[in-house]
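[1] Could you work out the structure for the sequence below:
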Amino acid sequence: MGPISAILFDRDGTLIEDVPYNSDPAQVTPRENAAQAVRRVRARGIRTGVVTNQSGIARGLITREALQSVNERVDELLGPFDTWQVCPHGPEDGCGCRKPAPGMIVAACAELGVPPGEVVVIGDIESDMIAAAAAGAHAVLVPTPVTRDEEVGRAPIAAPDLGAAVDWVLDR
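    Next up is the predicted model:
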């Protein structure tokens, strides 16, 4: 792996506790060590972004305005992030942005002006890993209780927590 110019984080389950279809900024809780991990990335001059599936919009469970409020709270607590890429589609919509499709990662790379080969995606489920690979980026899995054992086994790199994932990237 060559130089890393950006790290793209999955939002729910990776940066913040997963509250399904969260529309309330007061329910945004950073995962353990998330703030410290993101600060360490920025201190090394590496750009940061968020790539997040938000099918609650397509399902009518959350409004775009509520999602924006939640994302602004994430930025207040952990940001600001250099790019936000959000897929508002449902799994059946067949879009090119919803992970495991690579669209959000490709868009983030374009916005940041960095090639995918200089990007690491950190996420908590296999769709994050597949999207990264499809975009030509690197990936690190940070398992949570919802991550299946077989996903961990197929991950290119698995780290026990977000801090360890960031350590792995920064040590490269």
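[2] use CA for all of it now, contacts and neighbours both
    Will do.
[3] so what's the closest residue to residue 118 other than its chain neighbours up against?
    Distances taken as C-alpha to C-alpha, 6 or more residues apart in numbering put residue 4 closest to residue 118, at 4.5 Å, once the chain neighbours are dropped. Counting by C-alpha atoms under 8 Å, 6 or more residues apart in numbering, residue 4 touches 46, 117-120, 169.
[4] Mind putting the residues you listed into TSV with distance to residue 98?
    Compiled in TSV, these are given as follows (distance: C-alpha to C-alpha, whole Å):
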residue	distance to residue 98
46	25
117	20
118	21
119	18
120	18
169	25
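[5] what's the span of stretch 88-102 from first residue to last?
    Start to finish, the residues bounding stretch 88-102 are 15 Å apart (C-alpha to C-alpha, to the nearest Å).
[6] Following up with a second sequence; could you model it the same way so I can compare the two?
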Amino acid sequence: MNEHTPLIILDRDGVINLDSDAYIKSPDEWIAIDSSLKAIARLNQAGYKIGIATNQSGIGRGYFDHATLAMMHKKMEQALAQHGAHIDALEYCPDHPDQATHRRKPAPGMAASLLQQFAADPAQTWFVGDSKSDLDCALNAGCKPALVLTGKGERTQAKLSPDSNIPVFKDLAAFVDWLLEIRQ
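    The predicted structure follows:
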């Protein structure tokens, strides 16, 4: 057994909550995927640390501000708490794609920050997302990518090359079922 903290990195929109091509711009628009909240609780109980890495270019685009994003994350924390679940760390990148820094996925900045916070081994860390930028971020950070078909996942899956070897799951709950099964 390694001495690294077991970490799972999750994208937010499309993995934990419903996504929208028009952006999630307010707490009212942030709608949890109930099975994802329960899945995070199961990961917490199994001893995993949970980090979120989420691009929030709606800030850079002027659709909402940092305070509104904080209210969305408060709503997420409250929804998780109702299932006995919690997030250990949250990284977000407000960059507009035209002014992207090293933190905006697919760049590895947010994932690298989470790995450092928990002294986690990237080779033992799963990064679960629904978009190509999530999968590329995982690979760029040395993590193991997993695709969920919620959110933009089906569109993303259609673009994957057949030899990508990226595991695909119906949703976060199916990923957690699989992960806890193989860990036995």
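[7] what's the TM between chain one and chain two?
    Both chains were compared after superposition, and using TM-score structural alignment, normalised by the length of structure 1 their TM-score is 0.90; 171 aligned residues with a C-alpha RMSD of 2.0 Å.
[8] re the thing from before, select from the contacts of residue 4 of structure 1 every entry located in helices.
    Secondary structure assignment (DSSP state H) places residue 169 from these within helices.
[9] Specify which member of the contacts of residue 4 of structure 1 is nearest to residue 129 of structure 1.
    Within these, proximity to residue 129 of structure 1 (C-alpha to C-alpha) peaks at residue 120, which comes in at 9.8 Å.
[10] Could you list every helix and strand in contact with the longest helix seen in structure 1?
    Ranked by residue count, the top helix of structure 1 under DSSP H comes out as helix 64-78. Using 3 or more C-alpha pairs under 8 Å, 6 or more residues apart in numbering; DSSP states H and E as the contact criterion, the neighbours of helix 64-78 of structure 1 among helices and strands are helix 34-43.
[11] if we go to 10 Å?
    helix 34-43, strand 47-53, strand 83-87 (3 or more C-alpha pairs under 10 Å, 6 or more residues apart in numbering; DSSP states H and E).
[12] Show me which residues of the longest one are buried.
    The reference is to helix 34-43 of structure 1. Of all the residues in helix 34-43 of structure 1, those buried under the rule 16 or more other C-alpha atoms under 10 Å are 34-35, 37-38, 40-41.
[13] Counterpart of residue 170 of structure 1 over in structure 2?
    Correspondence of residue 170 of structure 1 to structure 2, assessed by TM-score structural alignment: residue 180.
[14] I figured that match hits residue 46, correct?
    Yes - with contact defined as C-alpha atoms under 10 Å, residue 180 of structure 2 reaches residue 46; the gap is 8.0 Å.
[15] one step back: could you say which one of the helices and strands packed on helix 64-78 of structure 1 comes nearest to residue 135 of structure 1?
    Minimum separation from residue 135 of structure 1 across the helices and strands packed on helix 64-78 of structure 1 (C-alpha to C-alpha) falls at strand 47-53, 12.7 Å.
[16] For the closest one, what is the distance to the chain centroid?
    Computed by C-alpha atoms, centre = their mean, to the nearest Å, the separation of strand 47-53 of structure 1 from the middle of its chain amounts to 5 Å.
[17] swap in stretch 89-100 of structure 2?
    Averaged over its C-alpha atoms, stretch 89-100 of structure 2 has a centre that lies 14 Å from its chain's centre (C-alpha atoms, centre = their mean).
[18] so how far does that stretch reach from one end to the other?
    With C-alpha to C-alpha as the measure, stretch 89-100 of structure 2 spans 22 Å from end to end.
[19] likewise stretch 49-62 of structure 2?
    Taking C-alpha to C-alpha, the first and last residues of stretch 49-62 of structure 2 lie 32 Å apart.
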